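K.L.:
got a sequence here, can you model it:
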Amino acid sequence: MSDDRALEELARSSDRLREEPLTSEPVFRGKLLDVRRDTVRLPGGATATREYIMHPGASMIVPLLPDGQVVLVRQYRYPMHRAFIEFPAGKIDPGEAPLATAQRELLEETGYRASKWTELTTIHNAIAYANERIVLFLAEGLERGEQKLDEHEFLEVFTAPLEDLMTWIRQGEVTDVKTVIGAFFVSSSTR
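P.N.:
Prediction:
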């Protein structure tokens, strides 16, 4: 069976797994997150509770310099109580296209602009409890400018060879899932 036919068959059979929403209620609504609690009917007829986070989505950028180095940011992530090395990324604003978000976030966080943009893929990083999607982009033809950080945004910008980033991932020093996926995606396509 071809890959396309296999995917079509999987899509058709997924209807048998569908959970039908019966009720939905807000639990918490903040600046970024909307926590919901739904009652659903399971495929076998029983009901269950599903708690999940609604998120507007985000874009992440792999800024690749001509010499093979990547532009990275280091910022403190409060839920984990430490600083992380990441690729630049940010929330998609209402009505904003993912590419526009990527372009805006690259400039704001790093000061770089790119002349060439390639959409790599879309990932869903927490499918068990959030509807967040992150659209990954490769940014090339970089030109350095001035950072335009938000008022309460603090981060460090630095460059590193892609090979070093891959080593940090293997050593467990870089664990941010979107950064790991972006690094592997670009590393496999530049070989």
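
K.L.:
please count neighbours and contacts with C-alpha atoms only from this point.
P.N.:
Fine.

K.L.:
element containing Arg104?
P.N.:
helix 98-110 (DSSP states H and E).

K.L.:
how about that helix: buried residues?
P.N.:
Neighbour counts using 16 or more other Cα atoms under 10 Å place Pro98, Leu99, Thr101, Ala102, Gln103, Arg104, Glu105, Leu106, Leu107, Glu108, Glu109, Thr110 of helix 98-110 among the buried residues.

K.L.:
centre of the chain to stretch 114-124, how far?
P.N.:
Chain-centre distance of stretch 114-124: 11 Å, with Cα atoms, centre = their mean, to the nearest Å.

K.L.:
which residues are contacting that stretch?
P.N.:
Stretch 114-124 is contacted by residues 103, 131-143, 178, 185 when judged by Cα atoms under 8 Å, 6 or more residues apart in numbering.

K.L.:
show me the contacts for the residue nearest to the spatial centre of the chain.
P.N.:
The centre of the chain sits closest to Ile134, judged by Cα atoms, centre = their mean, with a distance of 3.2 Å. In this structure, Ile134 makes contact with Gly57, Ala58, Ser59, Met60, Thr122, Ile123, His124, Asn125, Lys178, judged by Cα under 8 Å, 6+ apart.

K.L.:
which of those residues has the most neighbours?
P.N.:
Counting neighbours by other Cα atoms under 10 Å, Met60 comes out on top of the contacts of Ile134 with 30 neighbours.

K.L.:
this one next, for a side-by-side:
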Amino acid sequence: MVNVKLFEETLNEEKIYQGKFINLVKQKVKLPDGKESTREIVRHPGAVAILAFIDEDTIIMVEQFRKPLDRILLEIPAGKLEKGEDIEKCGRRELEEETGYIAKDFTYLGKIATTPGFTDEYIYFYKAEDLHKGKIGGDEDEFINVKKISLNKVKEMIKSGEIIDGKTLAVFMLM
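P.N.:
The predicted structure is shown next:
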């Protein structure tokens, strides 16, 4: 079996769209065989997601309406990194803003590339334990219901297709 060169050289990049927190770029690339092609890439600052334990059998989840899917999803708490923000500080901030909880213990679990076919976004995962009440906050345009759900119920909801959020599914592989 022969190993094929896989790297694509970027020849140029054109900004197509600059949004509030995502940008779309179009790259001209040189393929491994020498031919040229284009790639459309969504630039994203990254995010942090938190598996927050109330006790050993119960986690905190958030329910939000997600416009791209036009439906309400049940997810683990998460939020986008601000420019230059420390990853752990972002996770702690998002946990408190979305759920009203602060964690004494905050353990890094790993990261995923969410959809590397079109975005450079990474989501970093933390496990939060020894929780106590903080202040719920959040963005002006963010409406969230906080839920406490047993791990067994979450696993049932994943199997039945009730929970479909990718980061929520992924965190259980990192535990």
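
K.L.:
follow-up on the earlier one: show me which pair in the contacts of stretch 114-124 of structure 1 is furthest apart.
P.N.:
Within the contacts of stretch 114-124 of structure 1, Asn131 and Glu143 form the most distant pair, 33.8 Å apart (Cα to Cα).

K.L.:
about what we covered before: now the buried residues of helix 98-110 of structure 1 in a markdown table, with distance to Glu8 of structure 1?
P.N.:
Shown next, in a markdown table, are these (distance: Cα to Cα, whole Å):
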| residue | distance to Glu8 of structure 1 |
| --- | --- |
| Pro98 | 27 |
| Leu99 | 29 |
| Thr101 | 32 |
| Ala102 | 31 |
| Gln103 | 34 |
| Arg104 | 36 |
| Glu105 | 36 |
| Leu106 | 37 |
| Leu107 | 40 |
| Glu108 | 41 |
| Glu109 | 40 |
| Thr110 | 41 |
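
K.L.:
just the closest of those to Val70 of structure 1, please.
P.N.:
Val70 of structure 1 lies nearest to Thr110 out of these, by Cα to Cα, at 11.6 Å.

K.L.:
buried ones in stretch 146-153 of structure 2?
P.N.:
Buried residues in stretch 146-153 of structure 2 (16+ other Cα under 10 Å): Val146, Lys147, Ser150.

K.L.:
tell me the one of the buried residues of helix 98-110 of structure 1 nearest Ala83 of structure 1?
P.N.:
Each of the buried residues of helix 98-110 of structure 1 was scored against Ala83 of structure 1 by Cα to Cα, and Glu109 proved nearest at 15.4 Å.

K.L.:
need the counterpart of the closest one in structure 2.
P.N.:
Alignment note (TM-score structural alignment): Glu109 of structure 1 maps to Glu98 of structure 2.

K.L.:
let me see the contact set for its match.
P.N.:
Taking Cα under 8 Å, 6+ apart, we find Glu98 of structure 2 in contact with Val62, Pro77, Ala78, Ile136, Gly137, Gly138, Ile144, Val146.

K.L.:
so which of the contacts of stretch 114-124 of structure 1 belong to helices?
P.N.:
Using DSSP state H, the subset of those located in helices is Gln103, Lys178, Phe185.

K.L.:
residue ranges of the strands in structure 1, please?
P.N.:
Secondary structure of structure 1 (DSSP state E): strands at 20-29, 34-41, 47-54, 58-63, 69-77, 82-86, 89-91, 112-123, 134-144, 156-161.

K.L.:
average distance between the shortest one and structure 2?
P.N.:
On the superposed models, the aligned residues of structure 2 are on average 0.4 Å from strand 89-91 of structure 1, with distances taken as mean Cα distance after the TM-score superposition for structure 1.
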